[in-house]
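*Asks:* everything below, folded, please.
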Amino acid sequence: MITERLDETTLNSKVEKLKLRFIHYYVIITCTTLIVYILTFYYFMQGPFMTMYFTVGLITLSYIYLIIGKKYTANDMMQVYMIVAPLYNSYIMLVFWETSVASFVTLFPVPVAAYLFLSKKECIGYLLYIIAISFICFFIRENFNIEFEKFPYHKLVITDILLFCFNLVIIILILFYHDRINKLYILSEFTSVKSEDKKSVVVQEGYEKEDIDEEIVERLQNLMENEMLFKNPNLSISTLSTYFDVNYTYISKIIRHLGYNNFNHYLNRYRINHVKMLMNESDLHKVTLMFIYTEAGFSNQATFNRVFKQIEGVTPSEYISLIKTEKLN
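*Replies:* So this is what the prediction gives:
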């Protein structure tokens, strides 16, 4: 049990370091872009208010990051940023509403970054938040006669190119760190499987059922079958140990008593059975494979593919093809 917790702590620590490193580089890139914009609008565009607006953004972002950067977690900082950034960008959208669509592009990395740091529901929430802000900007432009600074189109081409380049770099950065974090989770799960296999022992003939608390077995089965606890992507044997207030070894003993080699074998059986149920009952033309495996508790496709092939003997794609063939017949 202690080893399991240490492994989880190490994994979480490494993931947190990667997220903080991403934020560090993101702040550097954003501040650099803001400096370029300040110089562009001051010397080339002759826009005094926009120059001041970008200067305030640069000072605020850099100052807050330097002050609170080491006091809060990566997720907390990103949640605050993903609320504030669209609000800050809303004025830029209002100014360039009729002359450039590039200001909308700055909002695109927000839900992408949310996918790296937060849950699927939170991603949808931030996407709706961005849509709401865009709608409010549209409403203001259509119903209020507010005068904003105007800039010639031939000059805006330069700022649009800068903005597209900035977003491209940010999206590449997000995908790079998303890949690294995924690899950490895959490596951790692979190590966990090997560790569980080493710890699993064959139940001897003299094994007595009196060693097992049938009430805990019943509660565990109820959690997995009726409450579908396996859908939690962070579920671990440590979580179950804490929930039932018993040690790691005792949970392992219960799992072997139920006929499974180890915790991962037990957990993945439930997840794969749920995946198969969804595949058989869903319209596979309308439902994505990603929705199906995340709904069952798998955090990434690489792990899902490996576990599915290991248990079913075929890949998910091959299994889907078999289902479609059966339905046609």
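*Asks:* contacts, neighbours, all on C-alpha from now
*Replies:* OK.
*Asks:* tell me the buried residues in stretch 42-59?
*Replies:* 42, 45, 47, 50, 51, 53, 54, 55, 57, 58 (16 or more other C-alpha atoms under 10 Å).
*Asks:* tell me the helix or strand right after the helix or strand containing residue 269.
*Replies:* Assessed by DSSP states H and E, residue 269 sits inside helix 263-281. Downstream of helix 263-281, the next assigned helix or strand under DSSP H and E is helix 289-295.
*Asks:* against which helices or strands is that following helix packed?
*Replies:* Under the contact criterion of 3 or more C-alpha pairs under 8 Å, 6 or more residues apart in numbering; DSSP states H and E, helix 289-295 touches helix 263-281, helix 301-312.
*Asks:* could you dump the ones you listed into TSV with distance to residue 29 and mean neighbour count added?
*Replies:* Converted to TSV, the helices and strands packed on helix 289-295 look like this (distance: least, C-alpha to C-alpha, whole Å; neighbours: other C-alpha atoms under 10 Å):
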stretch	distance to residue 29	mean neighbour count
helix 263-281	41	18
helix 301-312	30	16
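*Asks:* want to put them side by side, so please do this one too:
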Amino acid sequence: MNNELQEQDIIRKKVCIWYLYIIVMILSVFTVFYIKEDINPLKNLFLIYGIVHIPLIFFAYRFNYGLLKYFVLVYIVYHSFFLYANALFYWLFGQTTAFIWFLIIPVAAMIFFQRKVVILFSIYAFALICSVFIVVPFIPEGYCQRPTDHQLMLVNILTIVISICCICFFLYYLNLINLIKELQLSKYRIRDEKITTDTDNIKFENLYINILNYFSEKKPYCNPNFTIVQLAEDLNSNVKYISKIIIIKEKVNFSIFLNKYRINLVKELIAMNYHNKYTIRHIYTSAGFRHQATFNKVFKNIEGITPSEYIKRNNTKW
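*Replies:* As a prediction, the model looks like this:
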């Protein structure tokens, strides 16, 4: 169960990083447009908000998802205030297209949170939209510069196209996470299934050989972010087939299969006396582990002893 959760968290971290890249590009497009058209106060709002996102990208790269999940919660609320200001501006001039951005909030929340939290975010987004109609009448007339009809049309087109693309982005990764959850729930059932036809035998045997050759030649396990999704893409296969053949052939799930390769590499490095030349951190990160605690736990689960005990047993030292 922990291995599948770890794989889901890797995907969630990937979503965070890619989303930040995407939002910076979107903000850049709108900022350039608003500056070119000299639309106040949106040109300053989008420029400042875009600059704020740049250090967030480095933050997302630096920390694991265990910390990022708290950032996601704060960020969604923070981002909603920006969307709220944008919606206020356009509703001043009778434009409802900006409300589409709020649809992204519950869709994105489905990737990171349980159903109850998603429902709360949906209610929160709906409440923000409703409050726009209450707040706008209190904004002084002439406070904001009215865009031309041509400018409003361009913004509406950009908003519809980009928001739909963002929703599709989150739905794609939501589908991947749900697929991993489904595989985890069905792995014991799959383990007992038999391949019943010669065609299936040949197909699965070839896929299994391709997996072994891929791991031998490419050594993907050295990448701590490597997932079964990436393996399926590189082998032009799908996640279900790969998960099934690994369970049938290796009697373990993909995460354990991957970690066995990593532990074997660690043992090879120890046999080559790397522990006397480099730090233990260099050894386990070279094999695809991020943290020593995870490395120690996986090593003991597979070998039955700790890394230090393994080294002592082979008459070596750290």
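*Asks:* onto which residues of the second structure does the helix holding residue 269 of the first structure map?
*Replies:* Helix 263-281 of the first structure lines up with nothing in the second structure when matched by TM-score structural alignment.
*Asks:* just the helices in the first structure please.
*Replies:* Taking DSSP state H, the helices of the first structure run over residues 2-39, 48-68, 74-95, 102-105, 109-117, 120-143, 153-199, 214-225, 237-244, 248-257, 263-281, 289-295, 301-312, 316-328.
*Asks:* count of residues packed around residue 174 of the second structure?
*Replies:* 21 (other C-alpha atoms under 10 Å).
*Asks:* check residue 4 of the second structure too.
*Replies:* Residues contacting residue 4 of the second structure under the criterion other C-alpha under 10 Å number 18.
*Asks:* which position in the first structure pairs with it?
*Replies:* In the first structure, residue 4 of the second structure lands on residue 11 (TM-score structural alignment).
*Asks:* what's the end-to-end length of stretch 30-46 of the second structure?
*Replies:* Using C-alpha to C-alpha, to the nearest Å, one end of stretch 30-46 of the second structure lies 7 Å from the other.
*Asks:* cool, stretch 90-100 of the second structure as well?
*Replies:* End-to-end distance for stretch 90-100 of the second structure: 12 Å, by C-alpha to C-alpha.
*Asks:* I would like the residues contacting it, please.
*Replies:* For stretch 90-100 of the second structure, contacts defined as C-alpha atoms under 8 Å, 6 or more residues apart in numbering pick out 83, 86, 87, 129, 132, 133, 136, 146, 156, 159, 160, 163.
*Asks:* which residues does the last one contact?
*Replies:* Residues in contact with residue 163 of the second structure (C-alpha under 8 Å, 6+ apart) are 100, 101, 104.
*Asks:* mind checking how far the last one is from residue 40 of the second structure?
*Replies:* Distance check for residue 104 of the second structure against residue 40 of the second structure: by C-alpha to C-alpha, it reads 25 Å.
*Asks:* also residue 298 of the second structure?
*Replies:* Taking C-alpha to C-alpha, one finds residue 298 of the second structure at 56 Å from residue 40 of the second structure.
*Asks:* please apply the same query to residue 34 of the second structure.
*Replies:* Taken as C-alpha to C-alpha, the spacing of residue 34 of the second structure relative to residue 40 of the second structure amounts to 8 Å.
*Asks:* again, but for residue 143 of the second structure
*Replies:* Shown here: residue 143 of the second structure relative to residue 40 of the second structure, a distance of 9 Å by C-alpha to C-alpha.
*Asks:* now render the buried residues of stretch 42-59 of the first structure as CSV, adding distance to residue 265 of the first structure.
*Replies:* Formatted as CSV, the entries for those read as follows, by distance: C-alpha to C-alpha, whole Å:
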residue, distance to residue 265 of the first structure
42, 63
45, 63
47, 63
50, 59
51, 59
53, 56
54, 54
55, 56
57, 51
58, 51
